[in-house]
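Trainee: here's my sequence, what's the structure:
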Amino acid sequence: MSTGIPLNKHFPVASPIAYGCMGLGGSGPHIEDRDVKQAHEVIECALASGINFFDHADIYRDGRAEQVFGKVVTDNPQYRENMIIQSKCGIRKKDGAQVGRYDFSSDWVRESVDGILSRLNLDYIDVLMLHRPDPLMALDELAEQVLRLKKQGKINHIAVSNMNLHQISFLQSALGMPIVSNQIEMSLEKLDWLDDGVSVGSERNSQVDFVSGTLEYCQRHQIQLQAWGSLARGLYSEQGIDSNDPKVRATAELVKTLANKYQVGSEAILLAFLLRHPAKIQPVIGTTQIRRIKNAIQALDIRLERSDWYNLYVISRGRPLP
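Mentor: Take a look at the predicted model:
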């Protein structure tokens, strides 16, 4: 099986596909034996398939995703040396009369990292990712805390999620360490990252909900682009064939046709679409189904023909290119 091209200088041995752990930890409120068993099977399958990059967030299953992952790794310490572990902080859920909000304050980031490490039962994580922009971010305060966590050995790298190039550049201006990744939604369903580029000079340009230049900025500054939602929630797999939406149905039918052509699962076609882009996008898959994980990894063994890539793009966007 192909291992893909090294992502960038910060992660030369990272797998081209990452596993997103948001589905681990059960439905709560407590972790059951079956949740541990599921997490163990998923982690084992991912590692056996060549996935070594695991993506967490402190809010996933209210922390249970990290807890169950930490239990599996504690019980199987040999797994850790083959893993790159990333977790996110900054989103605070609704609590009583307090609305949901974002928080990059120094105290909250410190407290969040300590909580992440405790739940994962680790001394450090490879990557701390800031989870969505906080409008009240105090730049110097945040930068100082990030560097302190780095010096304390609690984090190795800093990354961001759902940020545009201006926000990344602003944050980078105060940091003494490089921002290594930016995780944004990218899939056959979420195409604004592509539509932004092709719609320049067209009447639809103002309708694209994406900040121009973000992809190019990340590529130019060696900031790894990670794609959340990369499998489009199964929308273009088997369930899409019977959709009432003609665009979804047409896309699902094309995905099925291409899966037969390349002799892979439908998940592989969805990821191959992202992997074909020269930005070396790292898709993050979140399925807990072993079959779908194995199908997704097949994407590394194929390279979509240019005509197939454009057919997927145009049909899934539902209108011709300008």
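
Trainee: could you use CA atoms for every contact and neighbour count after this?
Mentor: OK.

Trainee: what about Q298, how many neighbours?
Mentor: 23 (other C-alpha atoms under 10 Å).

Trainee: assign a three-state SS to the closest residue to it other than its chain neighbours, would you?
Mentor: Excluding the flanking residues, the one nearest Q298 by C-alpha to C-alpha, 6 or more residues apart in numbering is A268, at 5.4 Å. Secondary structure state of A268, per DSSP: H, G, I helix; E, B strand; the rest coil, is helix.

Trainee: what sits against A268?
Mentor: 259, 295-300 (C-alpha atoms under 8 Å, 6 or more residues apart in numbering).

Trainee: who wins for neighbours among the residues you listed?
Mentor: Busiest of those [other C-alpha under 10 Å] is A299, holding 29 neighbours.

Trainee: and L274, what does it touch?
Mentor: With C-alpha under 8 Å, 6+ apart, L274 has these contacts: 186-187, 230, 281-283.

Trainee: how much space separates it from V208?
Mentor: 19 Å (C-alpha to C-alpha, to the nearest Å).

Trainee: check G153 too.
Mentor: For G153, the distance to V208 (C-alpha to C-alpha) stands at 41 Å.

Trainee: over to N82?
Mentor: For N82 relative to V208 (C-alpha to C-alpha), the value is 40 Å.

Trainee: helices of the protein, residue ranges please.
Mentor: 33-48, 64-75, 106-120, 139-151, 165-172, 192-198, 214-220, 246-262, 266-275, 290-297, 306-317 (DSSP state H).

Trainee: what does stretch 9-26 rub up against?
Mentor: With C-alpha under 8 Å, 6+ apart, stretch 9-26 has contacts from 3-7, 31-32, 35-36, 38-39, 46, 50-57, 60-61, 64-69, 84, 180, 222, 281-288, 297.

Trainee: ok, now which ones touch the residue nearest to M137 when sequence neighbours are not counted?
Mentor: Using C-alpha to C-alpha, 6+ apart and skipping residues adjacent in sequence, the residue nearest M137 is F104, 5.6 Å away. Residues counted as contacts of F104 (C-alpha under 8 Å, 6+ apart) are 90, 130, 134, 136-138, 142.

Trainee: and for comparison, fold this next one:
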Amino acid sequence: MRTMKLGKSTLDVPVVSVGCMRINSLEKNEAEHFVQTAMELGANFFDHADIYGGGECEEIFADAIHMNDDVREKIILQSKCGIRNGMFDFSKEHILESVDGILRRLKTDYLDVLLLHRPDTLMEPEEVAEAFDTLESSGKVRHFGVSNQNPMQIQLLKKSVKQTIVANQLQLSITNSTMISNGFNVNMENEAAVNRDASVLEFCRLNDITIQPWSPFQYGFFEGVFLGNEKFPELNQKIDEIAKKYEVSNTTIAIAWLLRHPAQMQPVIGTMNEGRLKDCVKASEIKLTREEWYSIFRAAGNVLP
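Mentor: Reported below is the predicted structural model:
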């Protein structure tokens, strides 16, 4: 699979990340086969979080991939922390404890990337900085990022944190694209002009922070998948038309739409279906034309001024 640099780091990563939130839905042999298939496809970047399955997903993954030193050298591991017991916690104590738990469950000595999962309004940047310094100096975490954060929250974090923020994981799909659509409606009196994220797309591009779109097939928060959904007839007709041209699936085109954006995003794919995973990886070989990208955007109900 095609690769890219993650943020300003020297880390080469595949342009599609394998999200492991649902790996606990597979039987042991299914999980082993899925992970092996991902590796064969070059999809060796695996995204986790300490809350997925209450930590069970990380354990299942480590067993499925038969974690050892040789395997560890061939994969890139990312996990997230900061959500616990109905609240968010960026305290130094919680971050350090969380990482120790993540490493234990993944059966590894280090994470390639650690993301802070959801913004904590009680965050004290100095505490996060101390935690990051400890994790970096001990070799437990090599790169750091955030998830679901707007530009000012990242700037506040950077007030004390010296490490480069390499990624920001954000909800983004063809049907959930307000971070794109509000850029077309600057200074206009319509709903699409409402800037809900402080221009996070442009901020990440200016600062070389890789956007990792999560739920790239979902509409709403978690209301369902837009592909093949009768609620989106025009969008599916357009996607199917373009998929036929390239002789690929509609899944491939939905991911290719994200990869076409010059922000150089890295979608996080949550499927545990090997066929769909292959379709997602196939997207790295396709570059939609400008006309195709905009036609899909408009078919999703977005109106250009």
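
Trainee: who has more neighbours, G153 and V208 of the first structure?
Mentor: More crowded of G153 of the first structure and V208, by other C-alpha under 10 Å: V208, with 17 against 13.

Trainee: that one matches what in the second structure?
Mentor: Applying TM-score structural alignment, one finds that V208 of the first structure aligns to V194 in the second structure.

Trainee: and what of L275 of the first structure?
Mentor: Per TM-score structural alignment, L275 of the first structure is aligned with L259.

Trainee: so that match touches I253, yeah?
Mentor: No: in terms of C-alpha atoms under 8 Å, L259 of the second structure does not count as a neighbour of I253; the distance is 9.6 Å.

Trainee: just want the most central residue of the second structure.
Mentor: By C-alpha atoms, centre = their mean, the second structure has its centre lying nearest to Q212, at 3.3 Å.

Trainee: give the equivalent position in the first structure for it.
Mentor: Q212 of the second structure maps onto Q226 in the first structure, by TM-score structural alignment.

Trainee: hang on, E189 of the first structure packs against I315?
Mentor: No: counting by C-alpha under 8 Å, E189 of the first structure sits too far from I315 to count as a contact (10.7 Å).

Trainee: follow-up on the earlier one: for D126 of the first structure, which of the helices of the first structure is the nearest?
Mentor: helix 139-151 (10.2 Å; C-alpha to C-alpha).

Trainee: and that closest one, what does it pack against?
Mentor: Helix 139-151 of the first structure sits against helix 106-120, strand 155-161, with contacts defined as 3 or more C-alpha pairs under 8 Å, 6 or more residues apart in numbering; DSSP states H and E.

Trainee: turn these into JSON lines, including distance to P322 of the first structure.
Mentor: Listed next are these as JSON lines, based on distance: least, C-alpha to C-alpha, whole Å:
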{"stretch": "helix 106-120", "distance to P322 of the first structure": "44"}
{"stretch": "strand 155-161", "distance to P322 of the first structure": "30"}
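
Trainee: return the most buried member of those.
Mentor: Most buried of these by mean neighbour count (mean count of other C-alpha atoms under 10 Å) is strand 155-161; its value is a mean of 22.

Trainee: quick one: that strand aligns where in the second structure?
Mentor: Going by TM-score structural alignment: strand 155-161 of the first structure matches residues 141-147.

Trainee: how much does that stretch stray from the first structure?
Mentor: Stretch 141-147 of the second structure: mean distance to aligned residues in the first structure after superposition is 0.7 Å, counting by mean C-alpha distance after the TM-score superposition for the first structure.

Trainee: give the burial count for V211 of the first structure, as a bare number.
Mentor: Count around V211 of the first structure with other C-alpha under 10 Å applied: 14.

Trainee: who's in contact with the residue nearest to S316 of the first structure when sequence neighbours are not counted?
Mentor: Closest residue to S316 of the first structure apart from its sequence neighbours, by C-alpha to C-alpha, 6+ apart: T251 at 5.4 Å. Contact analysis of T251 of the first structure by C-alpha under 8 Å, 6+ apart lists 236, 240, 312, 315-316.

Trainee: among these, which one has the most neighbours?
Mentor: Of the contacts of T251 of the first structure, with other C-alpha under 10 Å as the count, Y236 tops at 27 neighbours.

Trainee: to which residue of the second structure is that residue aligned?
Mentor: In the second structure, Y236 of the first structure lands on F226 (TM-score structural alignment).

Trainee: what do you get for M186 of the first structure?
Mentor: Match for M186 of the first structure (TM-score structural alignment): L172.

Trainee: got the contact list for that match?
Mentor: Per C-alpha under 8 Å, 6+ apart, neighbours of L172 of the second structure: 213-216.
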